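Chemist: only geometry, no sequence info:
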């Protein structure tokens, strides 16, 4: 009997526990309505996310916004210059809202977070060990706190001018009560901006200490980044780190070394090693100055031919530009030290046709 009773309890339908079944059903409906799925139940919101992952997600989002704006502005490159300048803040805000609609509003994650396997988790959930997507109010608040302050900062001067509380170029500042109101409003805006920047700085320092809420808007809304899939911690092995450090060190060494290498001297040294200097001099003496038909640098017919003390001839502009770039220039053909360019005369052979 005891075994039968235990089996009955284990296989009892949901109407045996009406209150618990209703709670689970309502929670599942709310999760689906907010954009969640059944697989989200396996995500542990308590698993900490690396700070670098959260910062990289914001960098990816900023890069995407800039890329979208660049592509959008290129559509008007053949129009009148400055066409988008009067409404640029509004257009940027509109593009950000479009990105928000198809990313954060749809699946509680931005593009950068999706690429790094992250998404937002609502901290207003009653069960801290179960994932809960953002509600619509949280998504709207996050969009307003992300887009609104930036738009107000770019449009503050224009708004003051529209309200008659600002001063433009060529217009003397107002006096009396109007001037006092303008100064008071400007000081208030400057104070609010300073307080917001200070709050953002304090929030970032707290983020570096605790590892959550890199942006002040996330802390205000009550959300933080968690992994979108269970047990997806970022594992960086020492072998990978050593390889990256070695490669970066080698790249920095090459960046420092390459500008110090004189490619002309290296080329001349290799050429003189492969072809002996005596053989090249004998060949030049055998041909004679009347048969010089090729510049030693560009390989074309020498224009304003000059020589630098050896048996080879060069265009004036070729040898002069190389001499200016390298004070210790050598002949690229034979490796002899190059002196001052001296003009030579070439005898052109005319063959009867």
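Modeler: Received the coordinates, thanks. Keep in mind it's a predicted model, so treat the numbers as computed, not measured.
Chemist: switch to C-alpha atoms for all contacts and neighbour counts from now on
Modeler: OK.
Chemist: which residue ranges form the strands in the chain?
Modeler: 118-122, 223-227, 306-307, 313-314, 342-343 (DSSP state E).
Chemist: Highest mean neighbour count out of the ones you listed?
Modeler: Greatest average neighbour count among the strands of the chain goes to strand 313-314 (a mean of 30), per mean count of other Cα atoms under 10 Å.
Chemist: quick one: it to chain centroid distance?
Modeler: 48 Å (Cα atoms, centre = their mean, to the nearest Å).
Chemist: what's it packed up against?
Modeler: Under the contact criterion of 3 or more Cα pairs under 8 Å, 6 or more residues apart in numbering; DSSP states H and E, strand 313-314 touches strand 306-307.
Chemist: ok so, going back, could the strands of the chain go into TSV alongside distance to residue 100?
Modeler: Below are those laid out as TSV (distance: least, Cα to Cα, whole Å):
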stretch	distance to residue 100
strand 118-122	13
strand 223-227	16
strand 306-307	67
strand 313-314	64
strand 342-343	70
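Chemist: wait, which of those is closest to residue 233?
Modeler: Across the strands of the chain, residue 233 has its closest neighbour in strand 223-227 (8.1 Å, Cα to Cα).
Chemist: tell me what that closest one is packed against?
Modeler: Strand 223-227 packs on strand 118-122, going by 3+ Cα pairs under 8 Å, 6+ apart.
Chemist: Contacts for the strand it packs on next, please.
Modeler: 45, 108-110, 113, 131-135, 222-228 (Cα atoms under 8 Å, 6 or more residues apart in numbering).
Chemist: just to revisit the earlier point, of the strands of the chain, which approaches residue 165 most closely?
Modeler: Nearest of these (Cα to Cα): strand 223-227, 37.7 Å.
Chemist: which residues in the stretch 101-250 of the chain form helices?
Modeler: With DSSP state H, counting those that start in this stretch as the definition, the stretch 101-250 of the chain shows helices at residue ranges 104-107, 111-115, 136-162, 176-210, 216-221, 238-257.
Chemist: putting a second one here so we can go through both:
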């Protein structure tokens, strides 16, 4: 493709994505309308409703303006699109999905077949065709990345190519928007890296030491009595390999080991007593 006809790949992909999002919005509005119908009525005719929504989108976009709504938003259009190709584009984009949904629904088509063998056989054929079409679209995506045009295989079949309607118009770049995006992504990376490195329990303890009135010192006990409903003072779960470090509360082995790796002595989050690693004992042996 010559430079004068170059169309960015990302713009073509964005146009297809915008078309899909517009369809989903209108399909959601149609579901809001049909939810007041009798139960099961709208579900029975769901494929037909989907085709009707796609037809309305096609009628007011490709049929009248030779561009889809997504292309109009990005100043793109099809080259050499006539009425016949526009109709074929609608048929090839909508009919296969409609047939797939109808054939996959065994109660609508396959239930008319006389034997279970025939039902499973024809359903297998439909699944194979469906898988082949998906594989074809997947392979064509690599050709699109190489050649840079015709993002969908149906465009290749009809010989449709994208071109920009404002090729000679200078593109304006919002540097203020780019600055905000760079700042935002920088903050996200900072929070993503920094937050896991902050020990919130230590921050809470420092806050309590500064603003919360200190409690009276609790006498350090010399034994640990493990009750059936005892919970870890740090994770508030049933203690795993329960340990005791001098205060009346019980800790998990892993919680206490991790806490003493960060600081020694460590203050109990419940009674604010200072705990020392040298006093750690197993509650199972006392």
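Modeler: Received the coordinates, thanks. The model shown is predicted, which means the values in this text are computed figures rather than measured ones.
Chemist: Mind checking the TM-score on these two?
Modeler: In this superposition the chains share a TM-score of 0.64, using TM-score structural alignment, normalised by the length of structure 2; 236 aligned residues with a Cα RMSD of 4.3 Å.
Chemist: Residue 266 of structure 1: which of the strands of structure 1 is closest?
Modeler: Among those, strand 313-314 sits nearest to residue 266 of structure 1 (Cα to Cα), with 19.0 Å.
Chemist: Spatially central, which residue of structure 1 would that be?
Modeler: By Cα atoms, centre = their mean, the mean C-alpha position of structure 1 lies nearest to residue 63, the distance being 5.2 Å.
Chemist: After alignment, which residue of structure 2 pairs with it?
Modeler: Aligned counterpart of residue 63 of structure 1 in structure 2: residue 21 (TM-score structural alignment).
Chemist: repeat for residue 152 of structure 1
Modeler: In structure 2, residue 152 of structure 1 lands on residue 99 (TM-score structural alignment).
Chemist: Ok, residue 228 of structure 1 next?
Modeler: Residue 228 of structure 1 maps onto residue 165 in structure 2, by TM-score structural alignment.
Chemist: for residue 211 of structure 1, same thing?
Modeler: Residue 211 of structure 1 maps onto residue 148 in structure 2, by TM-score structural alignment.
Chemist: In space, what's closest to that match - neighbours in sequence excluded?
Modeler: Nearest non-adjacent residue to residue 148 of structure 2, counting by Cα to Cα, 6 or more residues apart in numbering: residue 9, 5.7 Å away.
Chemist: so the one you found touches residue 150, yeah?
Modeler: No - contact criterion Cα atoms under 8 Å: residue 9 of structure 2 and residue 150 do not qualify, at 9.2 Å.
Chemist: circling back to that earlier point, burial count for the match of residue 211 of structure 1?
Modeler: Using other Cα atoms under 10 Å, residue 148 of structure 2 is surrounded by 18 other residues.
Chemist: is it true that the match of residue 228 of structure 1 touches residue 72?
Modeler: No - judged on Cα under 8 Å, residue 165 of structure 2 makes no contact with residue 72 at a distance of 9.3 Å.
Chemist: and for those two, which residues touch both?
Modeler: With Cα under 8 Å, 6+ apart, residue 165 of structure 2 and residue 72 have no common neighbours.
Chemist: do you know how far residue 52 of structure 2 is from residue 19 of structure 2?
Modeler: The gap separating residue 52 of structure 2 from residue 19 of structure 2 is 15 Å, by Cα to Cα, to the nearest Å.
Chemist: Which of those two has more residues huddled nearby?
Modeler: residue 19 (17 against 14).
Chemist: For residue 8 of structure 1, give its distance to residue 193 of structure 1.
Modeler: 65 Å.
Chemist: Among the two, which residue is more densely surrounded?
Modeler: residue 193 (14 against 11).
Chemist: what does that one align to in structure 2?
Modeler: Aligned partner of residue 193 of structure 1 by TM-score structural alignment: residue 130.
Chemist: Equivalent analysis for residue 202 of structure 1, please.
Modeler: So, by TM-score structural alignment, residue 202 of structure 1 is matched to residue 139.
Chemist: With distance to residue 338 of structure 1 added, can I get the helices of the stretch 101-250 of structure 1 in JSON lines?
Modeler: Shown next, in JSON lines, are the helices of the stretch 101-250 of structure 1 (distance: least, Cα to Cα, whole Å):
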{"stretch": "helix 104-107", "distance to residue 338 of structure 1": "67"}
{"stretch": "helix 111-115", "distance to residue 338 of structure 1": "58"}
{"stretch": "helix 136-162", "distance to residue 338 of structure 1": "61"}
{"stretch": "helix 176-210", "distance to residue 338 of structure 1": "61"}
{"stretch": "helix 216-221", "distance to residue 338 of structure 1": "66"}
{"stretch": "helix 238-257", "distance to residue 338 of structure 1": "25"}
